[in-house]
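S.K.: Predicted model, plus sequence, below.
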Amino acid sequence: MTDATLAFAHGDPHQLRGMEGVGIAHDGPAPKRIVTGYGFWIFLLSDIVMFSCFFAAYAVLLGQTAGGPSGAQLFDLRSVALETGCLLLSSFTCGLATIAAGVRNERWFQAAMAVTCVLGLVFLTLEGREFASLVARGAGPTRSAFLSAFFALVGCHGMHVSAGILWLLTMMAQVLAKGFRADIQRRLLCFALFWHALDIIWVGVFSVVYLLGSAV
């Protein structure tokens, strides 16, 4: 018999208190933080399903250029690599903000979130310049099925990043006004999950859209 079983059998309260947190089941609802995180993961999975459809459409339409330019003729991998670096670095600074929130250090939290915001804005600026350059060269979303799929997928991700930045600024304001209350900590958890998910999706975009598209 294990120590936990013997403790329960003999009803030793001292042993039972010493075994708290070692995986013994207990009655009662799960903490709100766990329930909130679980529910938000379900939302993220629905979002990932949507992006999967965009990825599938892009893969099918990759060669459908209608006599127009292909990805190899259009994509500037150096600029895209810079975008990728900014977004991945923003994921790191977002993690630092989460750690700062966990220890209730507002100064480091605000600083890390501000850097995350700047990196996100740099990413959006580079992406906007890329879109403007493509349209100026006659390679807009109506030029071919390939470009329609490209603008739909990459543009949808850019819209998510824009929404994430607005959410980030909201969280900075809430912490400044109300501190690290329990409900705000749960919102920060959801924001961090959302931001990291965007980075994971972008790795897929960089690999499938840009690297694969440049080889065709």
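M.R.: Nice, I can see it.
S.K.: make it CA atoms for all contacts and neighbour counts henceforth
M.R.: Fine.
S.K.: How many neighbouring residues does the residue nearest to residue 205 when sequence neighbours are not counted have?
M.R.: Setting aside the residues directly before and after it, residue 205 is nearest to residue 154 in space (Cα to Cα, 6 or more residues apart in numbering), at 7.3 Å. Close neighbours of residue 154, defined as other Cα atoms under 10 Å, add up to 19.
S.K.: Is residue 154 part of a helix or strand, or is it coil?
M.R.: Here residue 154 takes the helix state, with states given by DSSP: H, G, I helix; E, B strand; the rest coil.
S.K.: Show me where the chain has its strands.
M.R.: Counting by DSSP state E, the chain forms no strands at all.
S.K.: The residue nearest to residue 205 and residue 206 touch, don't they?
M.R.: No: using Cα atoms under 8 Å, residue 154 makes no contact with residue 206, being 9.6 Å away.
S.K.: what's the spacing between residue 111 and residue 179?
M.R.: Look at residue 111 and residue 179: by Cα to Cα, to the nearest Å, they are 15 Å apart.
S.K.: One more: residue 14?
M.R.: Residue 14 is 37 Å from residue 179, by Cα to Cα.
S.K.: So these two - more neighbours on which side?
M.R.: When residue 14 and residue 179 are compared for neighbours, residue 179 comes out ahead with 16 against 9, by other Cα under 10 Å.
S.K.: Near the spatially closest residue to that one that is not a sequence neighbour, how many residues? Count them for me, please.
M.R.: Excluding the flanking residues, the one nearest residue 179 by Cα to Cα, 6+ apart is residue 106, at 7.8 Å. Burial of residue 106 is recorded as 18 neighbouring residues (other Cα under 10 Å).
S.K.: Please apply the same query to residue 70.
M.R.: Every residue meeting other Cα under 10 Å relative to residue 70 is counted, giving 21.
S.K.: ok, residue 150 - contacts?
M.R.: 58, 141, 209 (Cα atoms under 8 Å, 6 or more residues apart in numbering).
S.K.: Alongside the first one, take a look at this:
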Amino acid sequence: MKTNSLEYSTEQNRLKILGFWIFLGAEIALFGTLFATYFTLVNRTGSGPAGSEIFELTPVLIETFVLLTSSFMIGLAVNAMRLGNKKATITFITITLLLGLTFLGVEISEFVHYVHIGAGITVSAFTSSLLTLLGTHGAHVTLGAFWGLAILMQIGKRGITAETSNKAFIFSLYWHFLDVVWIFIFSFVYLKGMM
């Protein structure tokens, strides 16, 4: 692959990006399994509540807006990185991470609300599969926040190099992947569950 982008500038960098795409294939399999489990168990509520009884539109819209905005911000960070603008790269990654933390804060309050109204993980097959799917996505966002912080520190210390550009670009692929997963959660779990 011929490109002028710093993140692809060495053979090792190109192989790392290819390897990460393969890793994302495994992540697709993981989330595909979680979605399949959820769709199989969605109507098995037992004596617990159904989605239409526990889902609230406002927090879900906030989570969606915040996460999609963070995806836009990481795209701006990659663009700034490619332009060699260290300050803008750091700024956009910082905004991405702050939005990610905001998402996690809303999601945690949503989980507390679910447990408070009797929709804990042991209540029914539905709540178990729902909270496992949402929790796995949230755990990935949490990991991403720590990963992004490490990359932020490396860019701050070393500047924009072939190595830091490669790491930041791979991180952006991961973050975009989490946003795509969230779009599926928003569409097929929340919106469908509210109907």
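M.R.: Structure's in. What do you need? Keep in mind that what you see is a predicted model, and the values were worked out from it rather than measured.
S.K.: Residue 109 of structure 1 matches what in structure 2?
M.R.: Aligned counterpart of residue 109 of structure 1 in structure 2: residue 89 (TM-score structural alignment).
S.K.: Contact partners for its match?
M.R.: 76, 77, 78, 79, 80, 81.
S.K.: Let's see if you can find the most crowded of the contacts of residue 150 of structure 1.
M.R.: Counting by other Cα under 10 Å, top hit in the contacts of residue 150 of structure 1: residue 58 with 24 neighbours.
S.K.: From residue 35 of structure 1, how far out is that one?
M.R.: Applying Cα to Cα, the value for residue 58 of structure 1 to residue 35 of structure 1 is 35 Å.
S.K.: List the buried residues in stretch 68-86 of structure 1.
M.R.: Across stretch 68-86 of structure 1, burial judged by 16 or more other Cα atoms under 10 Å covers 69, 70, 71, 74, 75, 80, 83, 84, 86.
S.K.: need these in TSV with distance to residue 187 of structure 1, can you?
M.R.: Below are these laid out as TSV (distance: Cα to Cα, whole Å):
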residue	distance to residue 187 of structure 1
69	44
70	42
71	39
74	40
75	37
80	31
83	27
84	26
86	24
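S.K.: Now residue 117 of structure 2. Nearest residue, chain neighbours left out?
M.R.: Leaving aside its chain neighbours, residue 117 of structure 2 sits nearest to residue 54 (7.9 Å; criterion: Cα to Cα, 6+ apart).
S.K.: residue in structure 1 matching the one you found?
M.R.: Residue 54 of structure 2 maps onto residue 74 in structure 1, by TM-score structural alignment.
S.K.: Enumerate every residue touching the alignment partner in structure 2 of residue 31 of structure 1.
M.R.: Aligned counterpart of residue 31 of structure 1 in structure 2: residue 11 (TM-score structural alignment). By Cα under 8 Å, 6+ apart, residue 11 of structure 2 lies in contact with nothing.
S.K.: and the gap between residue 11 of structure 2 and residue 162 of structure 2?
M.R.: Using Cα to Cα, one obtains 11 Å as the distance from residue 11 of structure 2 to residue 162 of structure 2.
S.K.: Please enumerate the helices of structure 1.
M.R.: 3-10, 13-18, 32-61, 71-74, 77-102, 106-136, 145-178, 182-204, 212-214 (DSSP state H).
S.K.: average gap between the third one and structure 2?
M.R.: Plainly put, helix 32-61 of structure 1 ends up 0.8 Å away from its match in structure 2 on average once the two are laid over each other (mean Cα distance after the TM-score superposition for structure 1).
S.K.: Ok, stretch 154-162 of structure 1 next?
M.R.: Averaged out, stretch 154-162 of structure 1 is 0.3 Å away (mean Cα distance after the TM-score superposition for structure 1).
S.K.: ok, the nearest residue to residue 92 of structure 2 once chain neighbours are set aside to residue 102 of structure 2 distance?
M.R.: Residue nearest to residue 92 of structure 2 in three dimensions, not counting chain neighbours: residue 77, with 4.9 Å by Cα to Cα, 6+ apart. To residue 102 of structure 2, residue 77 of structure 2 is 19 Å away according to Cα to Cα.
S.K.: what about these two, which has more around it?
M.R.: The neighbour comparison of residue 77 of structure 2 against residue 102 (other Cα under 10 Å) goes to residue 77, with 27 against 16.
S.K.: And the more buried one? What does it align with in structure 1?
M.R.: Aligned partner of residue 77 of structure 2 by TM-score structural alignment: residue 97.
S.K.: so who does its match touch?
M.R.: By Cα under 8 Å, 6+ apart, the neighbours of residue 97 of structure 1 are 108, 109, 110, 111, 112, 113.
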